[in-house]
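Enquirer: Got a sequence here, can you model it:
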Amino acid sequence: MPPTGWKAYQYNPSMGAAILFIILFGITTMIHTWRLFSTRTWFFIPMMIGGYFETVGYIGRAMSANQSPNWTTGPYIIQSTLLLIAPALFAASIYMELGRVILLVRGERFSIVRVNWLTKIFVAGDVLSFLMQASGAGLMVTAANGGSTSSASTGKTVIVGGLFVQILFFGIFLLSAIIFQRRLTSSRGGGYVSSIDHLPWRKHMFALHTSSVLILIRSVVRVIEYVQGTDGFVMSNEVFIYAFDGLLMWVMLVIFVVVHPCEVGALLKREKLRGGRGFGVDGGEPLV
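Expert: Okay, the predicted model is just below:
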């Protein structure tokens, strides 16, 4: 039973919106699951799990909508926790793809971070963000189940800290990706770029840049939400959870359905089978 005086939402959640996003995330995540196993793009497992988190999270919102206004803690905890931490899983896969794109174009010298450290650094920051947000959500769950108000306050503070860590690392990641691409495209008067024009690196960099911006926008709005608190404008209006979280994260998943990193993985695998002779950059045949 929820504690006396506990109120899950400042509005009655929309059943229609919740069902719509269950369908959107459910279908897109199933496509990702099929692509992952059919192409063995294993570093995209976090992306797939994040999609299931989003789907189940919106199932929780649908359950809450069905209970209005006599909400129970179970569905509220499901939606608040899973929708909060899912983007951290998306981020892990995005970080890992950049290193593979750099290897694809043999552009290690253009990266401001050594490739063998790039994934480790950003994924470590992502894990820290994930753990902070999950622990903060745990404290808020404790408060929702009758714990002290101090637990809720501490939980919000930890969540905001985790979101700031996510914003910091994603900001640095996006800057690193932009600098890498600028260095690559301006090298040798563009001669190096012309030698790798047969490789699909541009569209994968576009996917990385766009998805990073979407997660950054979502995280900033989430920070504002938790800083304002329960009675704040963001948390009091349901449109924000859909316009600046659900929709942005779904668009991000769609981007990676259209521009799936399995293409990069397949090219790298073929390069390995060729004995590392290159992709036509150093005189070998173009690998297309």
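Enquirer: Please count neighbours and contacts with C-alpha atoms only from this point.
Expert: OK.
Enquirer: wait, isn't Ala88 in contact with Leu131?
Expert: No: look at Ala88 against Leu131 with Cα atoms under 8 Å: they stay out of range, at 9.4 Å.
Enquirer: Give me the more crowded residue out of the two.
Expert: Ala88 (27 against 17; other Cα atoms under 10 Å).
Enquirer: and the helix ranked longest in the chain, which residues are buried?
Expert: Ordering each helix of the chain by length in residues (DSSP state H) puts helix 149-186 first. For helix 149-186, the neighbour count (16 or more other Cα atoms under 10 Å) marks 151-167, 169-170, 173-174, 176-178, 180-181, 183-185 as buried.
Enquirer: Please generate a structure for the following sequence too, so the two can be compared:
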Amino acid sequence: MNGKFKNTKVLVFGLGVNQGGLGATKFFGKLGAKIRVTDLKTAEQLKTSLDELKDFPDIEYILGGHREEDFDWADLIIKNPAIKPGNKYLEYAKSKNKQIEMDMGIFLQYVLPSQIIGITGTKGKSTTSTLIYEVLKTSHSRSVILAGNIGKSVLDTIEYVNPKTLVVLELSSFQLEAFEQHQVSPKYAVITNIYPDHLNYYQNMEEYILAKKIIAKYQTTENFLFLRKGDKVTNSPDFLKNLKGQINYFSAVDLPKDFKPKLP
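Expert: This next block holds a predicted model:
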């Protein structure tokens, strides 16, 4: 990694306790950025995250609330994925033409879409991602890493990525917002299924479906999309409209009757 972010004023908008902003804070701290962290939670509520940042004594913390002046100060704002669109501080930052990213957006500045195998879905994405990773790890000559929605920031893995690395990314609908912002999709995309979920975040089911569709939205004819055969949502003409990737369907029904995989 280069000195791209050295002395950049970075505001981490939402540290959280589930690695949401913690990995980004560590990442920019290691690169010599000037960091402020703002969160609605108190220091006591954020104790586990703050304990992991003790090696970065120069970080400024604004806890228990947010201030517009911190958004004015920042060159770059890192948004916690849990912060909903339309948040008044996000809108304020946009009105000031501030650069706003999620940790996934920063990750996409270091990794090409051609290196990514992306997996999303309402159910089964963790299992599917892990299985793909385990198979590739033991059978592929290139280095392979597993990252994404697995309990830690994708920025924790950047130091292990080189131009030949394959990255298996488990992707939540929230993380796919970064792909929309950068207008890219993984070369290899898997959608396990889509069922009603996160409707406290999205306005309706249609909006949630569109969020999932981002994983294939910017694919080219040289990319690949894997869909569950017979899925009422992902097999529908409306969903498939304007998708350019080569579509492949998977189904347990199509497996040989004697198929008994031995997993490690």
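Enquirer: what's the TM-score for these two chains?
Expert: Put the two chains on top of each other and the TM-score (TM-score structural alignment, normalised by the length of structure 2) is 0.22; 96 aligned residues with a Cα RMSD of 5.9 Å.
Enquirer: follow-up on the earlier one: tell me which other helices or strands the longest helix of structure 1 touches.
Expert: The contact analysis (3 or more Cα pairs under 8 Å, 6 or more residues apart in numbering; DSSP states H and E) places helix 149-186 of structure 1 against helix 73-104, helix 115-144, helix 191-195, helix 201-228.
Enquirer: Packed most tightly, which of the ones you listed would that be?
Expert: helix 73-104 (a mean of 22; mean count of other Cα atoms under 10 Å).
Enquirer: related to what we said a few turns ago, the helices and strands packed on helix 149-186 of structure 1: which one's closest to Lys269 of structure 1?
Expert: When these are compared by Cα to Cα, helix 73-104 sits nearest Lys269 of structure 1, at 9.9 Å.
Enquirer: ok, Leu216 of structure 1 - contacts?
Expert: Contacts for Leu216 of structure 1 (Cα atoms under 8 Å, 6 or more residues apart in numbering) come out as Ile167, Phe170, Gly171.
Enquirer: cool, and Glu180 of structure 2?
Expert: Shown in contact with Glu180 of structure 2 (Cα under 8 Å, 6+ apart): Ile214.
Enquirer: any idea what it is structurally, helix, strand or coil?
Expert: helix (DSSP: H, G, I helix; E, B strand; the rest coil).
Enquirer: Distance-wise, check it relative to Leu210 of structure 2.
Expert: Applying Cα to Cα, to the nearest Å, the value for Glu180 of structure 2 to Leu210 of structure 2 is 11 Å.
Enquirer: How about Glu91 of structure 2?
Expert: 22 Å.
Enquirer: wouldn't Lys137 of structure 2 be in contact with Leu131 here?
Expert: No: at 9.8 Å, Lys137 of structure 2 and Leu131 do not qualify as touching, with contact defined as Cα under 8 Å.
Enquirer: coming back round to it: save the helices and strands packed on helix 149-186 of structure 1 as TSV, and put in distance to Asn66 of structure 1 too.
Expert: Shown next, in TSV, are these (distance: least, Cα to Cα, whole Å):
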stretch	distance to Asn66 of structure 1
helix 73-104	10
helix 115-144	19
helix 191-195	56
helix 201-228	24
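Enquirer: Which of those helices sits closest to Thr55 of structure 1?
Expert: Here helix 73-104 is closest among these (Cα to Cα), at 8.8 Å.
Enquirer: what's the angle from that closest one to helix 149-186?
Expert: Helix 73-104 of structure 1 runs at 20 degrees relative to helix 149-186, counting by axes from the mean of the first three to the mean of the last three Cα atoms, to 10 degrees.
Enquirer: Show me what helix 73-104 of structure 1 is packed up against.
Expert: The contact analysis (3+ Cα pairs under 8 Å, 6+ apart) places helix 73-104 of structure 1 against helix 45-67, helix 115-144, helix 149-186, helix 201-228, helix 262-273.
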